[in-house]
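Participant: Predicted model and sequence follow; I will ask about them next.
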Amino acid sequence: MFDYFESEDTVDSIDSMQNSGGLYLPDAAECMRCGLCVSQCPTYHLFQTYEESPRGRVRTLDKILLNDPAIDADELTHLNNCLQCLACETVCPSQVAYGRLFDEAQARLSEGLKLSILARLAFTVIEIKNLRRALLPLIRVYIRTGLQSLIRRSGILDRLNLAAADDLATVPELTKLEAYYPTQLPRQGKVGLFTGCLTEHFDRASLNAAITLLNGIGYDVIVPSEQTCCGAIHQHNGQQAKAQLFADQNQLVFNGLEVDAVVFTATGCGAMLNEYAQDDQAGLLFQSRLFDINDFLLQHWPEQQVMKPADLTVAVHEPCSQRNVLKNQAAVYDLLEKIPGLSVQALPDNHLCCGSAGSYMLTHPANANRLKALKLDSIAQAKPDVVVSANFGCALHLNAGLSEASVKVVHPLMLLANQLALSQQ
């Protein structure tokens, strides 16, 4: 998460909080003390302390949401160390809505408090599409000309707290996607493609693979330029009003399309899209047509479709957003079975977050890199030819820790699209 406070002294300015508005939060005495959430928590795995466990954080949420005294700096630090992977939710016998409670607490904490300069800049870049596009050529020049190496050696990135962001920098695609990609096959239908705020320019290969596959099973693809960020970064960092504006805009844009479905390729975005409110006609219509592309392809895959065989060992990384929120990780394995010859296996310790977690890899790089190192050890243990992950952020984070000679992490759609294209030659 983005760091909200310019200094720890501002913690003392947090006013007493009101009732949690109907969200269920158990009293500490209600905890079953089963320990299931503790064993699943990545930060507890790193630090082995009660304060870095879901149970410890529930006590802090209790203070924030149920009108207890203001939290102190240590409690805030432990709370913000949470990756929001929601592994705790999946095993909680009491079914505590930890993610919703956490978002509500962040919204309370952010009221009237000053954002850091970096946080304000990050939010602005996400919010203003034209600003992002204006920065793309500069990023490309920065990486391609050797300026990046010079700046890294200067040490200025560490002083500005930008080293983590620089480690993730990749060369962006400058051109826009076309608005319409018609299939050349007998048309089965039409879908809208959600691209979000970053993948159109930083994960173009996955989006191109999605278009290839959708066209390849008979679907036209529409990419509306008016769509915007899914809102996840804002939602999980206390900026819920802005997140709602993103939700309203995306619902307006995609509900206005004459399509059979709206599909997304990044599970992090998909988890947020699935959380859009369904309390009106706009929300109900949007949700009724929303699909993870893996699910959509599986449901509409032609029985007669032939794929080129591939003699590869594939390890499947299951992003937290897919495993713990969408809960459709099985779709990836089922899709990969469409390719003859593949040996597909789950990456060891898939239950443990890789450390990406939206903006977490930028705001908590030390923790994120420790978790990444564990995941890279799992990759080395599995010895695959390729690793697949259905989340752009996870792939970006993990690839930043792999050498050029190592196995790479790609979207499963890229394997499928490649074998489909080879079968048609």
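Facilitator: Everything's here; your move.
Participant: C-alpha from now on. contacts and neighbour counts both.
Facilitator: Will do.
Participant: which other helices and strands contact the strand or helix carrying L101?
Facilitator: In this structure, L101 is located in helix 98-110 according to DSSP states H and E. On a contact count with 3 or more C-alpha pairs under 8 Å, 6 or more residues apart in numbering; DSSP states H and E, helix 98-110 meets helix 54-65, helix 87-91.
Participant: outside of the shortest one, which residues touch it?
Facilitator: This means helix 87-91. Helix 87-91 is contacted from outside by 36-38, 40-41, 54, 95-99, 320, 324, 351, using C-alpha atoms under 8 Å, 6 or more residues apart in numbering.
Participant: next, the one to line up against it:
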Amino acid sequence: MKTEFSLAQLADPDIAVADKILRACVHCGFCTATCPTYVLLGDELDSPRGRIYLIKEMLEKDKPPTAEVVKHIDRCLSCLACMTTCPSGVHYMHLVDQARVRIEKDYSRPLTERALRAVLGLVLPRPNLFRASMIMARLARPFAALLPAPKAAATPSLLRRIKAMLALAPKGLPAPGPSGGSVFPAIGEKRGRVALLQGCAQQVLAPRINQAAINLLTRHGIEVVLVRDEQCCGALTHHLGQDGDALARARANIKVWKKEAEQGGLDAILITASGCGTVIKDYGFMLREDREYAAAAAQISALAKDITEFLSGIALAPTTQKGDVTIAYHSACSLQHGQKITGLPKELLSKNGFVVKDVPESHLCCGSAGTYNILQPDIASRLRDRKVANIATVKPDMIAAGNIGCMVQIAGGTSVPVVHTIELLDWATGGPKPGSLTGLN
């Protein structure tokens, strides 16, 4: 794709990156077939290729984005299926991230829209606030049915979004898990030491996931530390275009993780929420122009691993006879497209005694995508229903996923238990059998 940035524009490191990405695009359109919004809506501007044209024009003209541009960028899930499909290696993620920052900076959204996004950016990354909001939402949930049905519109109304938020609120919340600063020693011979990301929403909705990881790791000789003063990874605000907040959180995490690595040693920083993992692995890029943090950010990104990546290097010892338990494996977009981890989770499950089934249209997003199922509830609901229908065709006993957002989203449309991959692996190696979805629906 030909670009027409001025030399002055190209002096901006972000524009230089955008120029390189845009020039890699050859207009082939392969991305359209795997883009969830294009598959649903059939609008070229709701495809990666269409959005690339919109972003190119916005950046080249260096003018505030129009409402039309914002609508189509907002509809992007950042599922990154287009990056898996693209034969030219177009790094769409960095391009759409830059567009979101530009929109947040230069576009004046309606007051209700700004307020909602500000609240999401404030509450979701803070576990205490998020817990309080879930309790309040749970109390308000019975009244959701009394709200009038919102009218269909290209942009979901505030009322529609409120109903979506209330629908996602759990019926109950589990007790909090262990706090930052906790250390879990290896059982038997110590073979390694790792930090485990505590997360924000996950530690409120499903602390059992990290508990399963701790149990499995310590059982296999790995010491686990929950680093004190760790923050949200920044993914949620990063995808809202609130990059000041996201980068501040990245710097804070780099500082405490680096300190922990220097004091006690770390073989890896393990992540059980793949949406977080994709962003943490991108810290090196996000802070590439920060003289103080660039080198450390690259080191932290190199240490970051999805839990299944780390476990693939450990000889797990199955102890439980599970019979023929059929698992439908849902491959989270942030794992398969963002981190290019596709086979490992399924291999681990198969090797440890589970019957693993691929889900048809596994490349398509379930509609969770961070805050997407709140901000774009109509599209998100259609994607969830499509995903659940595809899962049903394999008749699973359980559904496994590696991301809390996907788990909550899918659980909202099915009665089949949705569990984390690590819970199944913990069960296979001596842990408890994953049961209901307490706290998830």
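Facilitator: Nice, I can see it. What you see is a predicted model; the values in this text were computed from it and never measured.
Participant: Compile the helices and strands packed on helix 98-110 of the first structure into TSV and extend it with columns for mean neighbour count and distance to I233 of the first structure.
Facilitator: Formatted as TSV, those follow (neighbours: other C-alpha atoms under 10 Å; distance: least, C-alpha to C-alpha, whole Å):
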stretch	mean neighbour count	distance to I233 of the first structure
helix 54-65	21	20
helix 87-91	21	19
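Participant: can you list those helices in CSV and add distance to G268 of the first structure?
Facilitator: Output for these, formatted as CSV (distance: least, C-alpha to C-alpha, whole Å):
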stretch, distance to G268 of the first structure
helix 54-65, 21
helix 87-91, 14
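Participant: on that earlier part again, report the mean deviation for the helix holding L101 of the first structure after fitting onto the second structure.
Facilitator: Helix 98-110 of the first structure, aligned to the second structure and superposed, deviates on average by 1.2 Å (mean C-alpha distance after the TM-score superposition for the first structure).
Participant: what angle sits between that helix and helix 54-65?
Facilitator: Counting by axes from the mean of the first three to the mean of the last three C-alpha atoms, to 10 degrees, helix 98-110 of the first structure lies at 40 degrees to helix 54-65.
Participant: which part of the second structure lines up with helix 98-110 of the first structure?
Facilitator: The counterpart of helix 98-110 of the first structure in the second structure, counting by TM-score structural alignment, spans residues 92-104.
Participant: quick one on the thing from earlier: who wins for proximity to Q419 of the first structure among the helices and strands packed on helix 98-110 of the first structure?
Facilitator: Proximity to Q419 of the first structure (C-alpha to C-alpha) singles out helix 87-91 among these, at 33.7 Å.
Participant: Centre of the chain to that closest one, how far?
Facilitator: When distances are taken as C-alpha atoms, centre = their mean, to the nearest Å, helix 87-91 of the first structure is centred 17 Å away from the chain's centroid.
Participant: show me what contacts G56 of the first structure?
Facilitator: Y50.
Participant: Can you show me the strands along the stretch 51-200 of the first structure?
Facilitator: Assigned by DSSP state E, counting those that start in this stretch, the stretch 51-200 of the first structure shows strands spanning 180-181, 189-194.
Participant: most packed of those strands?
Facilitator: Of the strands of the stretch 51-200 of the first structure, the one with the most neighbours on average (mean count of other C-alpha atoms under 10 Å) is strand 189-194, at a mean of 23.
Participant: tell me what it is packed against?
Facilitator: In terms of contacts (3+ C-alpha pairs under 8 Å, 6+ apart), strand 189-194 of the first structure is packed against strand 219-222, strand 261-264.
Participant: Check the mean deviation of the first one from the second structure.
Facilitator: I take that to be strand 219-222 of the first structure. So strand 219-222 of the first structure averages 1.2 Å relative to the second structure (mean C-alpha distance after the TM-score superposition for the first structure).
Participant: hang on, Q287 of the first structure packs against N274?
Facilitator: Yes - in terms of C-alpha atoms under 8 Å, Q287 of the first structure counts as a neighbour of N274; the distance is 6.9 Å.
Participant: For these two, indicate the residue with more neighbours.
Facilitator: Q287 (20 against 17; other C-alpha atoms under 10 Å).
Participant: which residues touch L36 of the first structure?
Facilitator: By C-alpha under 8 Å, 6+ apart, the contact list for L36 of the first structure reads C88, V91, C92.
Participant: if you set the cut-off to 10 Å instead, what comes out?
Facilitator: L36 of the first structure sits next to P54, A87, C88, E89, T90, V91, C92, P93 when contact means C-alpha atoms under 10 Å, 6 or more residues apart in numbering.
Participant: Kindly reformat these as a markdown table containing distance to N215 of the first structure.
Facilitator: Listed next are the contacts of L36 of the first structure as a markdown table, based on distance: C-alpha to C-alpha, whole Å:
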| residue | distance to N215 of the first structure |
| --- | --- |
| P54 | 44 |
| A87 | 35 |
| C88 | 39 |
| E89 | 37 |
| T90 | 36 |
| V91 | 39 |
| C92 | 41 |
| P93 | 43 |
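Participant: ok, so of those residues, who is nearest V125 of the first structure?
Facilitator: When the contacts of L36 of the first structure are compared against V125 of the first structure (criterion: C-alpha to C-alpha), the nearest one is A87, at 29.8 Å.
Participant: which ones are touching the residue most central in space within the second structure?
Facilitator: With the centre of the second structure defined as its mean C-alpha position, the nearest residue by C-alpha atoms, centre = their mean is G275, 2.2 Å away. By C-alpha under 10 Å, 6+ apart, the residues touching G275 of the second structure are 79, 233, 235-236, 332-335, 338-339, 369-370, 402-406.
Participant: Sort out for me which of the residues you listed are in helices.
Facilitator: Among the contacts of G275 of the second structure, the members falling in helices (DSSP state H) are A235, L236, C333, I404, G405, C406.
Participant: Next, the contact list for the equivalent of G196 of the first structure over in the second structure, please.
Facilitator: Aligned by TM-score structural alignment, G196 of the first structure pairs with G199 of the second structure. Counting by C-alpha under 10 Å, 6+ apart, G199 of the second structure touches 125-127, 207, 210, 230-234, 271-273, 276, 404.
Participant: which of those residues are also in contact in the first structure?
Facilitator: Retained in the first structure by both residues aligned by TM-score structural alignment, their matches' C-alpha atoms under 10 Å are the following of the contacts of G199 of the second structure: E230, Q231, C232, C233, G234, I271, T272, A273, C276.
Participant: what about the third one, distance to G275 of the second structure?
Facilitator: Going from C232 of the second structure to G275 of the second structure by C-alpha to C-alpha, to the nearest Å gives 12 Å.
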